[in-house]
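Trainee: Sequence first, predicted coordinates after that:
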Amino acid sequence: MVKFISVNELKERLSGGQQSYVLADCRFLLNDPAAGEAVYAAGHIPGAVYVHLERDLSGPKRPDGAGGRHPLPDPSKLAVRLGSLGIGNGTTVIAYDDQGGAYAARLMWLLQWLGHDGERLIAAGGFAAWQASGGESSAAVPSPAAVQFTPHVQEGLAVDAAYVRERIGRSDVTIIDSREAPRYRGEIEPIDPKAGHVPSAINRFWKEGFDEDGMLKPARSQLERFAGLAADDEIIVYCGSGVTATPNFFALQSAGFTNVKLYAGSWSDWISYEGNAVATGEEE
């Protein structure tokens, strides 16, 4: 399970002499895909490697939009890339970004999907918290020794549009839209060509799962956010493209929900199929 750590704990870990971790900078901007790599080059937490959302943590986009804006990467190719960064199956991985933890969470979800069994940590507050605490930055790009990562894909963690379509309206399944409420209700849509949500989905904005320091709220608070869900219900989370739903995935896991799945293509995939229904407004 993923753990969120404070900037002070991050400093302790990085200064503690542990050699078997990889620190991953996951900064990214959806409206400027080159921005994250540019700020990494200008300065990052010393020792961090850069992981690019579209180049490393996503597969190629399809012309018809199927798979969404950030399709899942090929597991074998992702495993090779992880290995080139020094990440093996049991390596401790610490990730950060500057967008509330969503891009770091995408990396962590992919690691879980591939069967990574090492410790997975996200630095709360990201690079901004590191700087605010007086942490140093570096422009030096590390050259980690490549290791072997053997993927063991956890098939049940990711679902597609057909799977979601079959579960709409089932009493033992809850579909959760992780986007901001106006996008969920279909009032605005700044990114994708259609506005609205998957029929029957409820809305739980992913950022509401965090406190002001960027730490994941405790299980008690998550249970309040997801009140009404049974612990053994099937829960499917989605967002715009399978990135910002991952914090809700981990929030649900932290609260004890055991049957949580990610609709990997999410809304951008859903609307690529002409026959898929689109709902607007609030669900009862």
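Mentor: Received it, and whenever you're ready, just let me know what you need.
Trainee: can we go C-alpha only for contacts and neighbour counts from here?
Mentor: OK.
Trainee: what about the helices in the chain?
Mentor: In the chain, the segments counted as helices under DSSP state H are 7-14, 35-42, 75-84, 102-113, 126-132, 161-167, 181-185, 219-225, 245-254, 266-270.
Trainee: for the second one, packing partners?
Mentor: Counting contacts by 3 or more CA pairs under 8 Å, 6 or more residues apart in numbering; DSSP states H and E, there are no secondary-structure elements packed against helix 35-42.
Trainee: Run through the residues that contact the closest residue to A79 other than its chain neighbours.
Mentor: Spatial nearest neighbour of A79, chain neighbours left out: F149 (5.4 Å); criterion: CA to CA, 6 or more residues apart in numbering. The contact partners of F149, taken as CA atoms under 8 Å, 6 or more residues apart in numbering, are A79, V80, L82, G83, I87, G88, N89.
Trainee: now swap in G59 and tell me
Mentor: G59 neighbours (CA under 8 Å, 6+ apart): H70, P71, L72, P73, D74.
Trainee: shouldn't M108 be in contact with K3?
Mentor: No - in this structure, M108 is not within contact of K3 by CA atoms under 8 Å, at 9.9 Å.
Trainee: okay, and the common contacts of those two?
Mentor: Joint contacts of M108 and K3 (CA under 8 Å, 6+ apart) are R120, L121.
Trainee: These two - which one has more neighbours?
Mentor: M108 (26 against 16; other CA atoms under 10 Å).
Trainee: I'd like to know how far A24 sits from R106.
Mentor: Distance, A24 to R106, by CA to CA, to the nearest Å: 12 Å.
Trainee: For the protein, which segments are assigned as strands?
Mentor: 2-5, 21-25, 49-50, 92-96, 120-123, 158-159, 173-177, 202-203, 234-238, 260-263 (DSSP state E).
Trainee: Please tabulate those in TSV, including the columns distance to L252.
Mentor: Shown next, in TSV, are the strands of the chain (distance: least, CA to CA, whole Å):
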stretch	distance to L252
strand 2-5	11
strand 21-25	24
strand 49-50	28
strand 92-96	20
strand 120-123	16
strand 158-159	15
strand 173-177	11
strand 202-203	14
strand 234-238	9
strand 260-263	7
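Trainee: who wins for proximity to S138 among the ones you listed?
Mentor: strand 49-50 (11.3 Å; CA to CA).
Trainee: okay, pairing it with this:
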Amino acid sequence: MSVIVSAPWLKNRLEHAPDDTVVVDTRFQLTDEDAGRKAYLEGHIPQAVYLDLNKDLSEKPAKHGGSHPLPDMEMFAAKMGNIGIDHDTTVVIYDQHNDMFAARLWWLLDYAGHQDVHLLDGGLDAWMNNGYEVTTEVTNLDPKHFEPFIRNDAVADIDNVKEKLQSQTATLIDSRASERYLGQSEPLYRKAGHIPGAKNFFWKHVLNDKGKWKTDDELEYRFKSLSKDDEIIVSCGSGVSACPNVLALRLAGYRDVKLYPGSFSDWISYDDNKVETKEE
């Protein structure tokens, strides 16, 4: 079963196995942190619950660790249980289109050892374009027990990144748009550019010209310059838009793929760390 699923697949799943399925709405706007929850209350897929990037999928920022640090995983596991998820539950996540926030929750659940997790291709728009109903009814699900099995090999911290770059034993990817990677534009942080040594693979290029996820073969072609024998560390600005690239690499057959959760925002929180603005 593919990680990426269609609206008709989800519709069928909700009709035939609703008790074993949890749908999660992750819509969010970085420039308006209340917009996602408001959108959920105005209309969402029936039976969907809402999780917030800042409140549920991240920790409060500190001096170091980036602007969207990983949440406390015990608290995260408790929240998953509270919305009806255990390791026998099929989880389907969506946002407005194919945005980065659904992939962030996919990554967190995968990091916590849950395998049966899917993204709705095209998000809420795809659901509505198929003529399926939305509701304003807030969903309350019976709680379950979610036991996390943390995959420590799925993350790299700043020390790992420095060590791997110095020894040239891993490839670092920057998932942001090229103008931010090159330091030509930086709307969020006090420094512009990228971590020296990082290669640029804009995360939106895992989607086709219709905004749908590319096939596994197309994704394999997208990353053809990278060896499947190498360790790949994926970063972005704060560890959110890196997640679609992590998933895309996994779908393309890469296995040694890690997320640098702090990413560029963590890197520049240390004054001694240099940044680069040329293509690498």
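Mentor: Nice, thanks for sending it over. Quick caveat, the model's predicted, so the values are computed rather than measured.
Trainee: which stretch among the helices of structure 1 comes nearest T280 of structure 1?
Mentor: Closest among the helices of structure 1, once you apply CA to CA, is helix 181-185, at 4.9 Å.
Trainee: Would you mind giving the residues in structure 2 matched to the closest one?
Mentor: Using TM-score structural alignment, helix 181-185 of structure 1 corresponds to residues 178-182 of structure 2.
Trainee: Quick one: residues in contact with the matching stretch.
Mentor: Identification of contacts with stretch 178-182 of structure 2 by CA under 8 Å, 6+ apart yields D174, S185, E186, A192, G193, H194, N200, F202, E276, T277, K278, E279.
Trainee: Name the nearest of those residues relative to K63 of structure 2.
Mentor: For these, the nearest to K63 of structure 2 is A192 (18.2 Å; CA to CA).
Trainee: Could you check which residue of structure 1 pairs with that closest one?
Mentor: Using TM-score structural alignment, A192 of structure 2 pairs with A195 in structure 1.
Trainee: how many other residues sit next to its match?
Mentor: 20.
Trainee: for the one 4 residues further on, same thing?
Mentor: A total of 17 residues lie near P199 of structure 1 under the criterion other CA under 10 Å.
Trainee: and the nearest residue to it once chain neighbours are set aside, how many residues sit next to it?
Mentor: Sequence neighbours aside, A279 is the residue nearest to P199 of structure 1 in space, at 5.1 Å (criterion: CA to CA, 6+ apart). For A279 of structure 1, the neighbour count with other CA under 10 Å is 17.
Trainee: try G134 of structure 1
Mentor: Neighbour tally, G134 of structure 1, other CA under 10 Å: 8.
Trainee: swap in E274 of structure 1?
Mentor: 7.
Trainee: same check, this time on G156 of structure 1
Mentor: 11.
Trainee: which one in structure 2 is aligned with it?
Mentor: Under the alignment (TM-score structural alignment), G156 of structure 1 maps onto D153 of structure 2.
Trainee: where's the closest residue to that match other than its chain neighbours relative to K278 of structure 2, distance?
Mentor: Excluding the flanking residues, the one nearest D153 of structure 2 by CA to CA, 6+ apart is K258, at 7.2 Å. Going from K258 of structure 2 to K278 of structure 2 by CA to CA gives 24 Å.
Trainee: Tell me how many other residues crowd the residue nearest to V3 of structure 2 when sequence neighbours are not counted.
Mentor: Closest residue in space to V3 of structure 2, ignoring its immediate chain neighbours: H118 at 4.5 Å, by CA to CA, 6+ apart. H118 of structure 2: 23 surrounding residues under other CA under 10 Å.
Trainee: so who does H118 of structure 2 touch?
Mentor: Per CA under 8 Å, 6+ apart, neighbours of H118 of structure 2: S2, V3, I4, V5, T90, V91, V92, I93, W106.
Trainee: roughly how far apart are the last one and Q115 of structure 2?
Mentor: The spacing between W106 of structure 2 and Q115 of structure 2, counted by CA to CA, is 9 Å.
Trainee: check contacts around the residue most central in space within structure 1.
Mentor: In structure 1, the residue lying closest to the centroid (CA atoms, centre = their mean) is R106, at 2.6 Å. Shown in contact with R106 of structure 1 (CA under 8 Å, 6+ apart): L57, G242, V243, T244, T246.
Trainee: Among the contacts of G59 of structure 1, find the one with the greatest number of neighbours, please.
Mentor: H70 leads the contacts of G59 of structure 1 on contacts (other CA under 10 Å) with 26 neighbours.
Trainee: I'd assumed K61 was in contact with that residue.
Mentor: Yes - H70 of structure 1 lies in contact with K61 (CA under 8 Å); the separation is 6.9 Å.
Trainee: residues shared between the contacts of these two?
Mentor: Common neighbours of H70 of structure 1 and K61 (CA under 8 Å, 6+ apart) do not exist.
Trainee: number of nearby residues for the aligned partner of F28 of structure 1 in structure 2?
Mentor: Superposed on structure 2 with TM-score structural alignment, F28 of structure 1 falls opposite F28. When neighbours are defined as other CA under 10 Å, F28 of structure 2 has 25 of them.
Trainee: what's near enough to touch F28 of structure 2?
Mentor: Contacts of F28 of structure 2 (CA under 8 Å, 6+ apart): D34, A35, G36, R37, D52, L53, D95, F101.
Trainee: among the residues you listed, which ones are buried?
Mentor: Neighbour counting by 16 or more other CA atoms under 10 Å classes G36, R37, D52, L53, D95, F101 among the contacts of F28 of structure 2 as buried.
Trainee: ok, which pair from those is furthest apart?
Mentor: Spanning the widest gap among the buried ones among the contacts of F28 of structure 2 are R37 and F101, at 13.1 Å by CA to CA.
Trainee: what does stretch 189-199 of structure 1 contact?
Mentor: Under the contact criterion CA under 8 Å, 6+ apart, stretch 189-199 of structure 1 has outside partners 168, 177, 183-188, 240, 267-268, 270-271, 277-281.
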